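> give the three-dimensional model of this entry:
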Amino acid sequence: MRWLWAPMLAGTVYLVVDAARDGSVPAAVGYGVVGLALTWWLSPWQGSGRARHADVVARPAAERVVVIYWRPGCTYCARLRVRLGRAGRRATWVDIWQDEDAAAYVRSVNGGNETVPTVVIDGEAFTNPDPARVLARLVAA
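Presented below is the predicted three-dimensional model:
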């Protein structure tokens, strides 16, 4: 899954060029907008911040009230991000595809699976928790 952004980008370029050659500019623009949005959503570069697991663990407990382990392209992670809204900025987001230590941690609390979002609230890990629970803790922090 980490590589899906590349074929998505290549497919988008192909569709845009093909539509442009046929003289269909609106279709080319449409393909470009949708394809680039999907490419960004699947890419490892989207998201907030570049927090690393080792840095998060080294922080005092008061500074890591809510830590969210996520990965690009995860619909459950996107759902959580949308439901948290602006309050989600208070959480620390760690991309498990950019940090092998974070992926190992997620596997350790999920029976060997890289199930995301894995949210650590006050030191306790929850797998794909109800966004209302995470939001309540972020608002209280």
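> can we go C-alpha only for contacts and neighbour counts from here?
Will do.
> show residues contacting the helix or strand containing Y31.
Assigned by DSSP states H and E, Y31 falls within helix 25-42. By Cα atoms under 8 Å, 6 or more residues apart in numbering, the list of residues contacting helix 25-42 from outside reads 2, 4-6, 8-9, 11-13, 15-20, 46, 72-73.
> ok, now stretch 54-66?
For stretch 54-66, using Cα under 8 Å, 6+ apart, the contacting residues are 90-92, 101-102, 119-123, 134, 137-138, 141.
> could you also give me the structure for this next sequence, so I can compare it with the first?
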Amino acid sequence: MTNKITVYGVRWCGDCKRALRILDERQVDYVWVDIDQNEDGEAFVKSTNHGNRSVPTIIFPDGSILVEPANQALINKLEIFGF
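The predicted structure is shown next:
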């Protein structure tokens, strides 16, 4: 288990930009995986989301996952981890 959040997404995605903005505003240290550039990342997202490239797919330190979360859902989850 890592203590970092991993965000799988693509740079042109509005939902990804929104999620990254929330993480940046809270100064959360995260790992970014651009699935347009990373085949393993794309495969992970597809396997997690029933063959779909649903982004952002966000993995938390406990292994839990949020996919395309609404702002408040992401904020609530970050607060659980003290972010």
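> can I get the contacts of stretch 54-66 of the first structure in TSV with neighbour count, distance to V57 of the first structure and secondary structure?
Shown next, in TSV, are the contacts of stretch 54-66 of the first structure (neighbours: other Cα atoms under 10 Å; distance: Cα to Cα, whole Å; DSSP: H, G, I helix; E, B strand; the rest coil):
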residue	neighbour count	distance to V57 of the first structure	secondary structure
R90	17	16	helix
A91	23	14	coil
T92	22	11	strand
D101	14	11	helix
A102	22	10	helix
V119	24	14	strand
V120	20	11	strand
I121	18	13	strand
D122	14	12	coil
G123	12	10	coil
V134	24	19	helix
R137	15	19	helix
L138	18	18	helix
A141	12	18	coil
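> turn those into JSON lines, columns for distance to V109 of the first structure.
Shown next, in JSON lines, are these (distance: Cα to Cα, whole Å):
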{"residue": "R90", "distance to V109 of the first structure": "23"}
{"residue": "A91", "distance to V109 of the first structure": "19"}
{"residue": "T92", "distance to V109 of the first structure": "18"}
{"residue": "D101", "distance to V109 of the first structure": "13"}
{"residue": "A102", "distance to V109 of the first structure": "11"}
{"residue": "V119", "distance to V109 of the first structure": "10"}
{"residue": "V120", "distance to V109 of the first structure": "10"}
{"residue": "I121", "distance to V109 of the first structure": "13"}
{"residue": "D122", "distance to V109 of the first structure": "15"}
{"residue": "G123", "distance to V109 of the first structure": "12"}
{"residue": "V134", "distance to V109 of the first structure": "18"}
{"residue": "R137", "distance to V109 of the first structure": "20"}
{"residue": "L138", "distance to V109 of the first structure": "22"}
{"residue": "A141", "distance to V109 of the first structure": "24"}
